[in-house]
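Engineer: Using only what follows, build the 3D model:
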Amino acid sequence: MLEVVNANLLVGHRITRILPVLKIPRSTYYDYLHWQPSRTERRRHLIKQEVLTAWLRYPMYGYPRLTILLNQQSDIHVSQHLVYQQMCELGIRSRMVKRINKPTT
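Structural biologist: A predicted model of the protein is given here:
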C-alpha cells in the first residue's frame, strides 16, 4: 500500500487526491506510515532469536530444556509454552527421538 502511494507522490500527485482514489482513509495511511512494533512484539522477536541461537548450540534440547537454559542465561523470564510456540514458528525441534518400549508378551 505504501509503495503505491509513494510512487504517486514522486510523480507529483497530491496525497489528498491519491488516498480517495485508492479508497484508503487518511487515518489508516498515517497510522501505517508511523507504525512501530509493540513492546510485546519486540520481546517475542528477541526471545525467538535467543531460542534459535540456543537451539543451534544445543540441537538435542527440546522446549523444556531450552526454557531452563534461557531462564538461567538471560534476564528474560520465558515460559515453556512460549518457547514451544517460538520453536514451532521457526520450524525447529529437538533432534533427540524418544524411545518406544514395545510391550513384551
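
Engineer: drop to CA atoms for contacts and neighbour counts, all remaining ones
Structural biologist: Will do.

Engineer: Can you tell me what sits against the lengthiest helix in the chain?
Structural biologist: For the chain, the longest helix by residue count, based on DSSP state H, is helix 39-57. Residues from elsewhere that reach helix 39-57 (Cα atoms under 8 Å, 6 or more residues apart in numbering): 61, 66, 70, 83, 86-87, 90.

Engineer: mind giving me TSV with those and columns for neighbour count, secondary structure and distance to residue 30?
Structural biologist: Below are the contacts of helix 39-57 laid out as TSV (neighbours: other Cα atoms under 10 Å; DSSP: H, G, I helix; E, B strand; the rest coil; distance: Cα to Cα, whole Å):
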residue	neighbour count	secondary structure	distance to residue 30
61	18	coil	45
66	25	helix	41
70	19	helix	38
83	23	helix	35
86	21	helix	31
87	20	helix	34
90	13	helix	32
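
Engineer: Next, the structure of the following sequence, for comparison with the previous one:
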Amino acid sequence: MKPNILDVWRTFKFYGYRRIAAYSQQTDGPKVSEYMTLKLMRELGIKSRMQKRYRKPKTVVTVDQKPNLLTIDP
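Structural biologist: All right, here's what the predicted structure looks like:
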C-alpha cells in the first residue's frame, strides 16, 4: 500500500489524505480508507503541498466613531 500512496503523492503533490484515499477507491489498486491513508502518510513522512488560500483583508474604518447622540443632560 505504501508504494501506491507514494506514487499518487509523487504525481499529485498537492493531494492530501482525503484525495489520495478517493483516488485509490477509483483506481484498480488496493482500496485504502482515509484513516489508513493518513496513517501511512505519517509513517512515510509526506504531506500535502497546498498553498494557503488568499484571505481578503477586512474593511478598516478610518473615520472616528461618532459620540453617543442620546445624551441626557442633568
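
Engineer: quick one on the thing from earlier: which of the contacts of helix 39-57 of structure 1 sit farthest apart?
Structural biologist: Farthest pair in the contacts of helix 39-57 of structure 1 (Cα to Cα) is 70 and 90. Separation: 16.5 Å.

Engineer: Let me know how buried residue 55 of structure 2 is, in neighbour terms.
Structural biologist: Residue 55 of structure 2 is flanked by 6 other residues according to other Cα atoms under 10 Å.

Engineer: what's the offset of stretch 27-45 of structure 1 from the middle of its chain?
Structural biologist: 13 Å (Cα atoms, centre = their mean, to the nearest Å).

Engineer: sorry, back to before: now the contacts of helix 39-57 of structure 1 in CSV, please, with extra columns for distance to residue 104 of structure 1.
Structural biologist: Listed next are the contacts of helix 39-57 of structure 1 as CSV, based on distance: Cα to Cα, whole Å:
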residue, distance to residue 104 of structure 1
61, 30
66, 34
70, 40
83, 37
86, 39
87, 36
90, 39
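
Engineer: Can you tell me which of the residues you listed is nearest residue 99 of structure 1?
Structural biologist: Using Cα to Cα, these come closest to residue 99 of structure 1 at residue 61, 15.4 Å.

Engineer: In structure 2, what sits opposite that closest one in the alignment?
Structural biologist: Using TM-score structural alignment, the equivalent of residue 61 of structure 1 in structure 2 is residue 15.

Engineer: Spatially nearest residue to that match (excluding sequence neighbours)?
Structural biologist: residue 48 (5.5 Å; Cα to Cα, 6 or more residues apart in numbering).

Engineer: Show me what the helix or strand harbouring residue 28 of structure 1 is packed against.
Structural biologist: In the assignment (DSSP states H and E), residue 28 of structure 1 maps to helix 26-33. Helices and strands touching helix 26-33 of structure 1, as assessed by 3 or more Cα pairs under 8 Å, 6 or more residues apart in numbering; DSSP states H and E, comprise helix 2-11.
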